[in-house]
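K.L.:
Mind folding the following:
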Amino acid sequence: MAVELDPQLMDILACPSDDHAPLRAGTATDPAADVLTCTECGRAFPVVDGVPVLLLDEAIQPADPPTSGAVGG
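P.N.:
Reported below is the predicted structural model:
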């Protein structure tokens, strides 16, 4: 189920880390995930019963990005 929060709330929610970047619903690979993802650091914050849990200790750390320039062969 995709996260459905009030658009005005989404406008003011931000990542609790020092960069305070905006959040987007879902993840890059799963837009229907019940999480809010930081647009800067990539942490995913769970949404439980419609309430975002914006605690750094509860955040899902982003996966390591793939190495650029690596060519299989």
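K.L.:
Could you use CA atoms for every contact and neighbour count after this?
P.N.:
Noted.
K.L.:
Show me where the protein has its strands.
P.N.:
For the chain, the strands defined by DSSP state E cover 23-25, 35-38, 44-48, 51-52.
K.L.:
Give me the residue at the spatial middle of this protein.
P.N.:
residue 37 (0.9 Å; C-alpha atoms, centre = their mean).
K.L.:
Verify the contact between it and residue 20 for me.
P.N.:
No - using C-alpha atoms under 8 Å, residue 37 makes no contact with residue 20, being 11.9 Å away.
K.L.:
one more to line up against the first:
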Amino acid sequence: MTEEKGEAAPGMDRKMLELLVCPLTRAPLKWDPQAGELISRHAGLAYPVRDGVPILLVSEARKLDDA
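P.N.:
Take a look at the predicted model:
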């Protein structure tokens, strides 16, 4: 997985991406451009980004594989 701090999600401002945190742990999120998701390593969750809008709902997040 590639996590780029300087690369923002399509349609998202880079500054906004730096301000976003996981709603569960309050830890910073990392953008994964290949999957199109915001990753919370602390929570083990990946939040989707749809049409440039981050969906920061735990119920919408995907559990990360530990592999």
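K.L.:
What would you report as the TM-score here?
P.N.:
For this chain pair, the superposition-based TM-score is 0.75 by TM-score structural alignment, normalised by the length of structure 2; 59 aligned residues with a C-alpha RMSD of 1.7 Å.
K.L.:
circling back: trace the residue nearest to the centre of structure 1 over to structure 2, please.
P.N.:
Using TM-score structural alignment as the criterion, the counterpart of residue 37 of structure 1 in structure 2 is residue 39.
K.L.:
try residue 62 of structure 1
P.N.:
Per TM-score structural alignment, residue 62 of structure 1 is aligned with residue 64.
K.L.:
My read is that residue 20 of structure 2 contacts residue 29, right?
P.N.:
Yes - judged on C-alpha under 8 Å, residue 20 of structure 2 makes contact with residue 29 at a distance of 6.4 Å.
K.L.:
out of the two, which sits in the busier spot?
P.N.:
Set residue 20 of structure 2 next to residue 29 and count neighbours by other C-alpha atoms under 10 Å: residue 29 wins out with 24 against 16.
K.L.:
Structure 1: which residue goes with that one?
P.N.:
Residue 29 of structure 2 maps onto residue 23 in structure 1, by TM-score structural alignment.
K.L.:
OK, contacts around that match?
P.N.:
Counting by C-alpha atoms under 8 Å, 6 or more residues apart in numbering, residue 23 of structure 1 makes contact with 10, 13-15, 36-39.
K.L.:
so how many other residues sit close to residue 58 of structure 2?
P.N.:
Residue 58 of structure 2, neighbours per other C-alpha under 10 Å, totals 15.
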